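1. fold the following.
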Amino acid sequence: MTTSASLPRSAIPIVIATVFIDVIGFGMVLPLLPSYAARLGGTPGNIGLLVASYSAIQFVLAPLWGRVSDRIGRRPVLLIGLAGSVASYLVFAFANSLPLLLLSRVLDGGSGATVNVAQAYLADETTPEQRTKAMGMVGAAFGLGFIVGPILGGITAAIGNTLPGIIAAIITAINLIMAWRVLPESIPAAVAANAPAARTPWRALAAPVAVLFLATLAFSVMYVVFPLFGELRFKASRSVVSYWFAYVGLATAIVQGGLLGRLVTRLGEVGVARLGAGVMAVGFLLIPPAGAVGAPGPLFYTALALLGAGFGMAGPAMIGLASRRAAATVQGRTLGVTQSASSLARIIGPIVAGAVMQAASAEGAFRLSAAMAAGALLLAATLFPRERQTATP
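-> Below is the predicted model of the structure:
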């Protein structure tokens, strides 16, 4: 952990703001991707592959970016990620074929180290006991960005097909310039270069990473099935689907920004993960009956809130526990591993969901997600039988 002398306290809101602005661009594009791909001839199956491509490249590169950030510092890796996102959004804006849409996702995923590097920034600055709360701060910024992003995406998509990608690129370019000018480095160069080699604590990370993987696997079904479900069951426009994603982001931000620290103090990281996985399972089970009425109603919005809140608890709790179990010199590497596990889940989830939807129905995909979330709850109950509660001051 660095001292306040090496990382000014003012850097913390800068890091959080960087994540928030970055996710605005991401949130503008993601809800529109399935419908854009469908208009270009994509089927539910290959749309699932398209959505998964972002996470496929992150699965390979996230641990490498984490290792690089441990050696050369967080700041340059963060700037590279933002620059790659600018390029990807421009490709998305002018894509007129499925291969170009695929290229835009690969570019963004290959350079997208923003979130796990931001987590490593805060891990550098916090005590182990404060770690989950810090991960929640990043998660809250992500949630808030995922409120604003889909709303902007929906508004701009109604004006023109190329506008969401262009605006996302401009917003991210401004973010890149701001980060380059004002973001300090959390690891002094001499310390990073001369830090003794430390090993990634694989055995200690296995349990939290397994629970994180299964919870993310369940949640990732939303990315490909939910936009198509909204169009099929409710005749919802792209703008309306984007607003629904924003609503999920709001539920996530409320939990991570205001409740997560108190929940961890009361229940510990493992207890919070169990609660979150259970809440997610209930949310997924509520979506099929909510879709049967022909129009979104209270049951539908309750389900969405439960999904956002549940994942907002389970994800940061396991990331915080993984970070707490790792040495200070391997925080970037460790959080790269958690990002890689999440990315693998986001590869498998959309592919499986697209296949289930094509072979059966969207409702079947949501029920499968409920089973996955229940599996995460079961894992959290069995892998940590004696895990002690971690108090957060």
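2. every contact and neighbour count from this point should use C-alpha atoms.
-> Will do.
3. host element of the residue nearest the centre of the chain?
-> Of all residues in the chain, the one closest to the mean position by CA atoms, centre = their mean is Phe142, 7.2 Å from it. Taking DSSP states H and E as the definition, one finds Phe142 inside helix 131-159.
4. output the contacting helices and strands for the helix or strand following that helix.
-> Using DSSP H and E, the helix or strand that follows helix 131-159 towards the C-terminus is helix 163-182. Here helix 163-182 touches helix 11-29, helix 74-94, helix 131-159, going by 3 or more CA pairs under 8 Å, 6 or more residues apart in numbering; DSSP states H and E.
5. pretty sure the residue nearest to the centre of the chain is touching Val23, no?
-> Yes. Under the criterion of CA atoms under 8 Å, Phe142 makes contact with Val23 at 5.9 Å.
6. quick one on the thing from earlier: quick one: the helix holding Phe142 to chain centroid distance?
-> 10 Å (CA atoms, centre = their mean, to the nearest Å).
7. following up with a second sequence; could you model it the same way so I can compare the two?
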Amino acid sequence: MSTIGVGQSGFVALIPLIADRVGLGPGAIGFAVALGSLAFLVAAPIWGHRGERIGRARLMRRLGLVALASHLAVIAVMAVPPAPPLAALGALCAARFAYGVAGAGMMPTAQAWIAGTTAPEARPAALARLSAGLGTGRILGSLAAIASPLHPLAPFALMAASTASVALVPRSAAPAGPAGSAATAQPQPPLSLRDLWPVIAIGFLLTVCFGQIQVTLGPFLQVVLNTTPADATATTGWLLALVAIAMIATQMLVVPRLRLGPHGSVVAGAATVCAGTAAILASGTVWEIAAGLALAGAGTALATPGYTAWLTGRVERAAQGRATGWLASAHVGGQGIGALTGGLAFELWPALPFLDCAIIAGLVALIAAWMGRARRHTPRGQSG
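-> Prediction:
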């Protein structure tokens, strides 16, 4: 999953270089990024379904080739003499659209693969390691920009090389059905969104929280710390890096040692997000804000594999790819809604986005606890 993270954060970090080389403004390049996000939103459920039919290993390798082609297209745009702005924009949009389509398939396919090959009690830890790989890739993608002084195309070559990790996908993996390739001839089990939407809604709401924090953190620091835009930007950078490290450490070191189960992980994670954002509201120094952010990041890292395991446990194995595809779309939608609502809330009151997050995360913790309690009191065979 690191290759997805590299392509996501690496391209964003290199926007100034791309703008300088191809003669496009940040707004035009931002449109290409948004188009890639839209492709991810639409394609994730589709790829989840296809992975169940043609085999997850085969689909992962094919999507890796699509991701590689998208990186090579960007390199071509950067390498040739300056093209007409419309042509350059079209090429970048096509490349990011292709990358969004590829990334949309890799994540839910890998999640469903893990869910179908691990025991329910081991599933949250396995999914946490997958999320840690994505987070590590995002950090590496941002660091790829450091290679730009060596050659303007060096970061893009590193991003393209990251797709080689897809070659490590085992070739022996069978399609999701119980009879290997014969499963493609069997009818697909029904997938009821009515049974899944409560868990998908939990993932959506927690992602809205994270989106609000990301988009308003810089302006919030500028107001609370009474600092300049440049200092606030630099502080935001290292604080977000700290959050990423806290999330990876939680996913790799904490989640595998916990025995909370999917429901317990969601409750504990959402409660931790609530505590972290509440701590930010009470903070007056950058170090107090850093502690609150790290706590909120750790809570997100704890809750995400929990509700993913919870979701996959509510459907048959052959439908897990479609379920995780819908969850991936909910994540992308949550990021977008979080950015929009966070910006609007900040205009009303700089601390309002963080208060929103504390309230939402607290409600999610209560709802997840109630759902877990109701499930324990439901006769076996009637629970989802």
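8. winner for burial among the helices and strands packed on helix 163-182 of the first structure?
-> Highest mean neighbour count of these: helix 131-159, a mean of 26 (counted as mean count of other CA atoms under 10 Å).
9. now for the closest residue in space to Thr163 of the second structure that isn't next to it in sequence: which residues touch it?
-> Counting by CA to CA, 6 or more residues apart in numbering, Thr3 is the residue found nearest to Thr163 of the second structure once chain neighbours are left out, at 5.6 Å. Counting by CA atoms under 8 Å, 6 or more residues apart in numbering, Thr3 of the second structure touches 134, 137, 159, 162-163, 165.
10. what's the farthest-apart pair in the residues you listed?
-> Leu134 and Met159 (13.9 Å; CA to CA).
11. alignment lookup: Ala319 of the second structure to the first structure.
-> Alignment note (TM-score structural alignment): Ala319 of the second structure maps to Val330 of the first structure.
12. could you give the number of residues near that match?
-> For Val330 of the first structure, the count of nearby residues is 23 (other CA atoms under 10 Å).
13. is it true that it touches Ala195?
-> No. Using CA under 8 Å, Val330 of the first structure is not in contact with Ala195, being 9.8 Å away.
14. alignment lookup: Ala192 of the first structure to the second structure.
-> Per TM-score structural alignment, Ala192 of the first structure is aligned with Ala183.
15. where do the helices sit along the second structure?
-> Counting by DSSP state H, the second structure has helices at residues 2-13, 15-22, 26-54, 56-79, 85-117, 123-143, 154-161, 193-224, 229-249, 261-281, 286-312, 320-348, 352-376.
16. which of these sits closest to Pro170 of the second structure?
-> It is, among the helices of the second structure and with distance given as CA to CA, helix 56-79, at 6.6 Å.
17. give me the angle between the closest one and helix 85-117.
-> Helix 56-79 of the second structure runs at 160 degrees relative to helix 85-117, counting by axes from the mean of the first three to the mean of the last three CA atoms, to 10 degrees.
18. who does helix 56-79 of the second structure touch, helix- and strand-wise?
-> helix 15-22, helix 85-117, helix 154-161.
19. buried stuff in the first one?
-> Meaning helix 15-22 of the second structure. For helix 15-22 of the second structure, a neighbour-count test (16 or more other CA atoms under 10 Å) marks 15, 17-19, 21-22 as buried.
20. also the last one?
-> Residues of helix 154-161 of the second structure classed as buried: 154-160 (neighbour count, 16+ other CA under 10 Å).
21. can you check stretch 280-294 of the first structure too?
-> Buried residues in stretch 280-294 of the first structure, counting neighbours by 16+ other CA under 10 Å, are found at 280-288, 290-291.
22. quick one: map Val208 of the second structure onto the first structure.
-> Checking TM-score structural alignment: Val208 of the second structure goes with Leu217.
23. distance of that match from Leu33 of the first structure?
-> Separation of Leu217 of the first structure from Leu33 of the first structure (CA to CA, to the nearest Å) stands at 19 Å.
24. and Leu205 of the second structure, what does it touch?
-> Leu205 of the second structure sits next to 334, 360-361, 364 when contact means CA under 8 Å, 6+ apart.
25. corresponding residue for Pro128 of the first structure in the second structure?
-> So, by TM-score structural alignment, Pro128 of the first structure is matched to Pro120.
26. just give me the neighbour total for its match.
-> 15.
27. ok, it touching Gly313?
-> Yes. With contact defined as CA under 8 Å, Pro120 of the second structure and Gly313 form a contacting pair (7.3 Å).
28. nearest spatial neighbour of Ile167 of the first structure, chain-adjacent residues omitted?
-> Leaving aside its chain neighbours, Ile167 of the first structure sits nearest to Gly25 (7.8 Å; criterion: CA to CA, 6+ apart).
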